[in-house]
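[1] Predicted structure and sequence below. I'll ask about it afterward.
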Amino acid sequence: MKTIIPIIFTALISLTMSSQTSAQSTSDRTVVRELDLNRYLGTWYEIARFPHSFEKNLQGVTATYSLRRDGKIKVLNQGFKGSLEGKLSTAVGKAKIPDPSQPSKLKVSFFLWFYGDYFVLELDPDYKWAMIGSSTDNFFWILSRTPKMDPAVYQMLLENAKKRGYNISRIQVVDQK
């Protein structure tokens, strides 16, 4: 049973993301023009997100990106169920940049060949924070290199998300240690 839960978790992530890619978006999906992958690699703390079944009740969520030998990106997502003291849940996936001329439009998979969009919409010049979306209005994240984000930066990102057409009332703040 312990082995089946992570498999189900990763399958839900992949199926949910891949099934949503065909829906039309009403929000601005303009991505950052340049992305230095080597600077983007490493651990990001999830500060806020739109709710999804694959992250339900997860707190202390992090995403760690590292380069694989085959040129793809290893994705390690972790979070604690229910609270910061809850059981650790882990999902391992992969990401790729399908079009090198658009490095900010990645595809992420946690299950076989099912890929979902991962668009870097906004990025701090020093890679301290990022705003992530997809080709639909269903996915949105605010990420930071630190567990806590400057409230002024967070507010600016919320305002930018609203200007892009996101329904910011859907955003859930994620507890971090």
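    On my side now, so go ahead.

[2] CA only for contacts and neighbour counts going forward, please
    Noted.

[3] so how far is stretch 118-136 from its chain's centroid?
    How far stretch 118-136 lies from its chain's middle: 9 Å, per CA atoms, centre = their mean, to the nearest Å.

[4] Flag every buried residue along it.
    By 16 or more other CA atoms under 10 Å, the buried positions in stretch 118-136 come out as 118-123, 127, 129-136.

[5] Can you name the two of the residues you listed that sit furthest apart?
    127 and 136 (24.2 Å; CA to CA).

[6] hang on, the earlier thing: so which of the buried residues of stretch 118-136 would you say is closest to residue 150?
    Closest to residue 150, out of all of the buried residues of stretch 118-136 and judged by CA to CA, is residue 129, at 10.1 Å.

[7] Please compare the first structure with the one that follows:
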Amino acid sequence: MTLFLYLRTSFISTLGLLLISLASFQALAQQDNQAVKTIPSLDVPRYLGTWYEIAKFPNWFQKKCISNTKAAYTAKPDGNLRVLNSCKTVGGETSEAEGLARQIGAKDSPKLEVRFAPEWLSFLPMVWGDYWVIDLDPQYQLAVVSDPSREYLWVLSRTPQLDPKVYADLLQRLQQQHFDIQKLELTSQKN
């Protein structure tokens, strides 16, 4: 009787592990099928300049920002990009963060990495964050940036305000990329 209970318990444990493994495998396969898709190519000189944040997924490093969030990109002589993020805080001050962006892969790659940590830490992989351009209109007036895990999302525009129809169309494209658009927070852009 004890051997029977042992075999039965062992069988149930093995079956449970098999089912958990199968579920994990299916989740990974489904995630691969739903990988974040970038735009085909990025013309970096056209991307340079100022972008206003229209909406974002909430994140810890922008908690102090309450309005007027924007990013300015300029070319550096070494081929990398200077990134200057700024926003207004609750106290009315302007908060700025300067960083560096570099392309990953070909010269027209839409995949970049950014870091805001000091340069002497740039050898550490953890100080670099993925910056993937996943949506961009042909005129380079509206862009969406994310990462492979869909943890971050920014909707950017060359103007502080965005036409509601353009924004609604963009939200549909983001849903097709399996983003939870309910998480998006609109950014206040005041004069």
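    Looks like it came in fine. It should be emphasised that the depicted structure is a prediction, and the values quoted were computed from it without experimental measurement.

[8] Going along the chain, name the strands of the second structure.
    49-56, 65-75, 81-89, 94-103, 111-115, 129-136, 142-146, 153-157, 185-186 (DSSP state E).

[9] Please name every helix or strand in contact with the fifth one.
    So that's strand 111-115 of the second structure. strand 94-103, strand 129-136 (3 or more CA pairs under 8 Å, 6 or more residues apart in numbering; DSSP states H and E).

[10] That strand aligns to what range in the first structure?
    With TM-score structural alignment applied, strand 111-115 of the second structure matches the range 105-109 in the first structure.

[11] Return the mean post-superposition distance for the matching stretch against the second structure.
    Compared with the second structure after the fit, stretch 105-109 of the first structure shows a mean deviation of 0.5 Å (mean CA distance after the TM-score superposition for the first structure).

[12] can you give me how far the longest helix anywhere in the second structure is from the chain middle?
    Taking DSSP state H as the criterion, the second structure has its longest helix at helix 2-33. Here helix 2-33 of the second structure is found 34 Å from its chain centre; the criterion is CA atoms, centre = their mean.

[13] picking that back up, using TSV, lay out the strands of the second structure together with distance to residue 3 of the second structure.
    Shown next, in TSV, are the strands of the second structure (distance: least, CA to CA, whole Å):
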stretch	distance to residue 3 of the second structure
strand 49-56	59
strand 65-75	65
strand 81-89	67
strand 94-103	62
strand 111-115	58
strand 129-136	54
strand 142-146	55
strand 153-157	56
strand 185-186	59
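
[14] middle-most residue in the second structure, spatially?
    Centrality entry for the second structure: nearest residue to the mean C-alpha point is residue 146, 2.0 Å, by CA atoms, centre = their mean.

[15] nearest residue to the aligned residue in the first structure for that residue other than its sequence neighbours?
    Under the alignment (TM-score structural alignment), residue 146 of the second structure maps onto residue 133 of the first structure. Leaving aside its chain neighbours, residue 133 of the first structure sits nearest to residue 140 (4.5 Å; criterion: CA to CA, 6 or more residues apart in numbering).

[16] so which of the strands of the second structure comes closest to residue 37 of the second structure?
    Of all the strands of the second structure, strand 129-136 comes closest under CA to CA, at 6.1 Å.

[17] still on that earlier bit, quick one: neighbours of the residue nearest to residue 133 of the first structure, just the number.
    25 (other CA atoms under 10 Å).

[18] next one: the one 4 residues further on
    The burial count assigned to residue 144 of the first structure is 24, neighbours taken as other CA under 10 Å.

[19] wouldn't it be in contact with residue 40 here?
    No. Contact between residue 144 of the first structure and residue 40 fails when scored by CA atoms under 8 Å: they sit 11.1 Å apart.

[20] Lovely, talk soon.
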